[in-house]
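Student: Need a 3D model of the following:
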Amino acid sequence: MALDTHPLNSLGFAKPPAETRVVVAMSGGVDSSVVAAQLAEEGYDVVGVTLQLYDHGAALAKKGACCAGIDIHDARRVAEQMGFPHYVLDYENIFRDAVIEEFADSYLGGATPVPCIRCNERVKFKDLLETARDLDADCMATGHYIQRKIGAHGPELHCAADAGRDQSYFLFSTTPEQLDYLRFPLGHLPSKAATRALAEKYGLSVADKPDSQDICFVPDGNYAGVIEKLRPGAAEPGEIVHADGRVLGRHTGVIHYTIGQRRGLGIGGLTDPLYVVKLDVDTRRVVVGPKDMLATRVVPIREINWLGDSPFDSQKEWHVSVKVRSTRPPREAIIRPLSATAAQVELMTPEEGVSPGQACVFYQTDNSRILGGGWIWRGA
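Tutor: Alright, predicted model coming up:
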């Protein structure tokens, strides 16, 4: 007797949506709210989960900063409206240990960290994903703008259809095992306007909610202020020095500067523009120089997560495109593996402002596939 096989549903499972449980990571914003509402309307067994990661009041050391509370409230309202259960999990300790502490240490070490990547890697796609498994979910869905496609060797990570919303830079460390379990229902949409149109269609109260622009635990954009609260005494003064050795002035702390910075150096009266080219934490010196000193061609990276079909170190060279900053388009490059998790990346066109602590993300040159990436760990 032939077995009755059910066609694949929209999440890729051979069973009806009602028998498919999906945990949706809900931030309280419009993107994840639309994902949850859409899946609920399609008949899936949706469970919404919101993580309480930080206390804005503590982060800013002022009263009335209740943004985190508002986000949780907004997520809960969507769940109530669409008729699925919603849970709030206290992940403050995990988030502080896995993300905020490293952010502070990296900044104090003269790096330019990207905590959103670490949050996806160490909290959302690790601890939350395990929670989804504990809830017997078939998969976990998020509101990220990225695509998951099935290739010849299994699930592949691809850029979002809307290049302006693409979040691949922040998701390069997603492992093959995680990718097998994750779903990204918004990745194929042509624009953010299309997402907001869906929010209107479902009558969601967050349809017009503005996008968050800053790092969640630095809602006012003042990184140095947060670092000083996390590491009292960290902002020690020092010298601003030209690359040729001249002392040009004083600063109030290395943490106030980033590689490539031009404005706000406090060394006016010079004819030629100067940029921060190096942060010397040991001597508390901010080194400045002309723009051409920022150009970097060879970038050392480590902690590589590889999403290619054959082992990373099975070839001497990989000809790819790479991003060394989230805001820059991919550029042609050659990756030369040093081990399974370390490499040197040679940029065919030198990039300015390449900084330790940033990510270097790999892309296939002939299509939208993301091949992984790693962390820039020191100047070339």
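Student: okay, CA-based contacts and neighbour counts for the rest of this
Tutor: Noted.
Student: Check which residues of stretch 252-261 are buried.
Tutor: By 16 or more other C-alpha atoms under 10 Å, the buried positions in stretch 252-261 come out as 253-260.
Student: Tell me which stretches of the stretch 201-350 of the chain form strands.
Tutor: 238-242, 247-251, 275-280, 285-289, 295-306, 318-323, 331-337, 343-352 (DSSP state E, counting those that start in this stretch).
Student: Now do the contacts for residue 115.
Tutor: 99-100, 103, 215 (C-alpha atoms under 8 Å, 6 or more residues apart in numbering).
Student: Residue 329 now?
Tutor: Per C-alpha under 8 Å, 6+ apart, neighbours of residue 329: residue 323.
Student: what separates it from residue 49, distance-wise?
Tutor: Relative to residue 49, residue 329 is positioned 33 Å away (criterion: C-alpha to C-alpha, to the nearest Å).
Student: go on, residue 249?
Tutor: According to C-alpha to C-alpha, residue 249 stands 50 Å off from residue 49.
Student: more neighbours, the two?
Tutor: Under the criterion of other C-alpha atoms under 10 Å, the comparison of residue 249 against residue 49 puts residue 49 first, with 23 against 15.
Student: Confirm that that one sits in a helix.
Tutor: No - counting by DSSP: H, G, I helix; E, B strand; the rest coil, residue 49 is located in no helix; its state is strand.
Student: most packed of the strands of the stretch 201-350 of the chain?
Tutor: Mean neighbours per residue, mean count of other C-alpha atoms under 10 Å, is largest over these for strand 285-289, with a mean of 25.
Student: Alongside the first, I'd like the structure of this one:
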Amino acid sequence: MSAALNKNKVILGLSGGVDSTTAALLLREKGMDVTGLYFDVSCGNEEGRRAAEQAASEIGIPFIYRNVNQLFESTVIDNFCREYAAGRTPNPCVFCNPTVKFKILTQEADRIGAFHIATGHYANTACSPQLGWTIRRAANEKKDQSYMLYRLPAEIIKRLLLPLSSMEDKQQARAIAREQGLFNADKKDSQEICFIADDENYADYIRRRGFTITEGDFVDKEGKVLGQHKGLIHYTIGQRKGLGITFGKPVFVIGVDPVKNTVTLGDHEDLFSREVISSESFFPATGSGRMPEYLENAQVLAKIRYAAKPAPARIKTMPDGRILAAFEEKQRAATPGQSIVFYLSDCVVGGGFIE
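Tutor: You can find the predicted model right below:
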């Protein structure tokens, strides 16, 4: 990164939705020189490109288009399909942010001489002597997206501006866009998985991409065969509906075994565990999977999924390098492939993929 980068210049990920558009408005109101960057992850999303370009035009900022389909395919989509095929439940946004979105934002910022990068995420940043640069929770706990950003390194975070960090709710962002007469002020929220069409489910998507879906056995905790499942990708830990099998009482998916191609069913209480093990960890303070010394055996708050409430836990590094989180209270349905994210107060200090 060049020392000559302009600290009044910022490049913002502009999707054409109300969040990123409002973020651009707020940055411009602060006197920042804003450029909008649209990522095309699907190789020809003309509707998305037109929306982003229109947003940039109405705000009055320069617009850059980048086709990142090849990078997105080889990283995010490939990981998504392979994880599901292996009986895990990935979160593609967590994987995309460091490998695609913020990577390209930083490259383009360097190219145009901008120090800052920005997005419409509901989160904040912070810097302290102990933690260094970290992602911080947003003011609105329900909208907070800090969980999605835990794999960002400190060198990215120190350049990051998150204008929506203090928004109380999304209606506040919509109101700002509406006041400016922007076309997307009342545009509906984007779908959960950006690369899968509204009329297609993820199982069909994975099958269409050439992955073989093999039927196997439902089993109980003792290994007794209970019936046939239609393929591991159709099931996730904690699932109760759509099993295609009935027992006269509620049963839940409590385990998925890709080696044996089995789905284990059990009772609701079987879903609760006090200890959660994670791998492929990342800690912003070290820029790697190595846990900082001040976190070893430390009491933190931990989330085992995006919508979960942070819960007290003590974390430590295991002999094999994985991270063990021991919660004060049992957590429901810790799901392999999802992320566990650690906080000190409201600052993200690390996390990893649940094993």
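Student: of the contacts of residue 115 of the first structure, closest to residue 132 of the first structure?
Tutor: For the contacts of residue 115 of the first structure, the closest approach to residue 132 of the first structure (C-alpha to C-alpha) belongs to residue 99, at 20.7 Å.
Student: doesn't that closest one fall inside a helix?
Tutor: Yes - counting by three-state DSSP, residue 99 of the first structure is located in a helix.
Student: any idea what it aligns with in the second structure?
Tutor: Counting by TM-score structural alignment, residue 99 of the first structure lines up with residue 76 in the second structure.
Student: now swap in residue 291 of the first structure and tell me
Tutor: For residue 291 of the first structure, the residue aligned by TM-score structural alignment is residue 268.
Student: now swap in residue 228 of the first structure and tell me
Tutor: In the second structure, residue 228 of the first structure lands on residue 207 (TM-score structural alignment).
Student: Its match contacts residue 213, correct?
Tutor: Yes - if you go by C-alpha atoms under 8 Å, residue 207 of the second structure and residue 213 touch, sitting 6.9 Å apart.
Student: Who are the contact partners of the match of residue 291 of the first structure?
Tutor: Residue 268 of the second structure touches 250-252, counting by C-alpha under 8 Å, 6+ apart.
Student: same question, residue 165 of the first structure
Tutor: Taking C-alpha under 8 Å, 6+ apart as the contact definition, residue 165 of the first structure lies against 145, 191-192.
Student: Try it again at 7 Å.
Tutor: Shown in contact with residue 165 of the first structure (C-alpha atoms under 7 Å, 6 or more residues apart in numbering): residue 145.
Student: Assign the counterpart of it in the second structure to helix, strand or coil.
Tutor: Residue pairing (TM-score structural alignment): residue 165 of the first structure is matched to residue 143 of the second structure. Here residue 143 of the second structure is recorded as coil under three-state DSSP.
Student: Could you find the counterpart of residue 362 of the first structure in the second structure?
Tutor: That one, residue 362 of the first structure, aligns with residue 342 by TM-score structural alignment.
Student: got a list of what the closest residue to residue 256 of the second structure other than its chain neighbours touches?
Tutor: Distances taken as C-alpha to C-alpha, 6 or more residues apart in numbering put residue 263 closest to residue 256 of the second structure, at 4.6 Å, once the chain neighbours are dropped. For residue 263 of the second structure, the contact set (C-alpha under 7 Å, 6+ apart) comprises 217-219, 253, 255-257.
Student: now these as JSON lines including distance to residue 305 of the second structure?
Tutor: Shown next, in JSON lines, are the contacts of residue 263 of the second structure (distance: C-alpha to C-alpha, whole Å):
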{"residue": "217", "distance to residue 305 of the second structure": "27"}
{"residue": "218", "distance to residue 305 of the second structure": "25"}
{"residue": "219", "distance to residue 305 of the second structure": "26"}
{"residue": "253", "distance to residue 305 of the second structure": "17"}
{"residue": "255", "distance to residue 305 of the second structure": "17"}
{"residue": "256", "distance to residue 305 of the second structure": "18"}
{"residue": "257", "distance to residue 305 of the second structure": "21"}
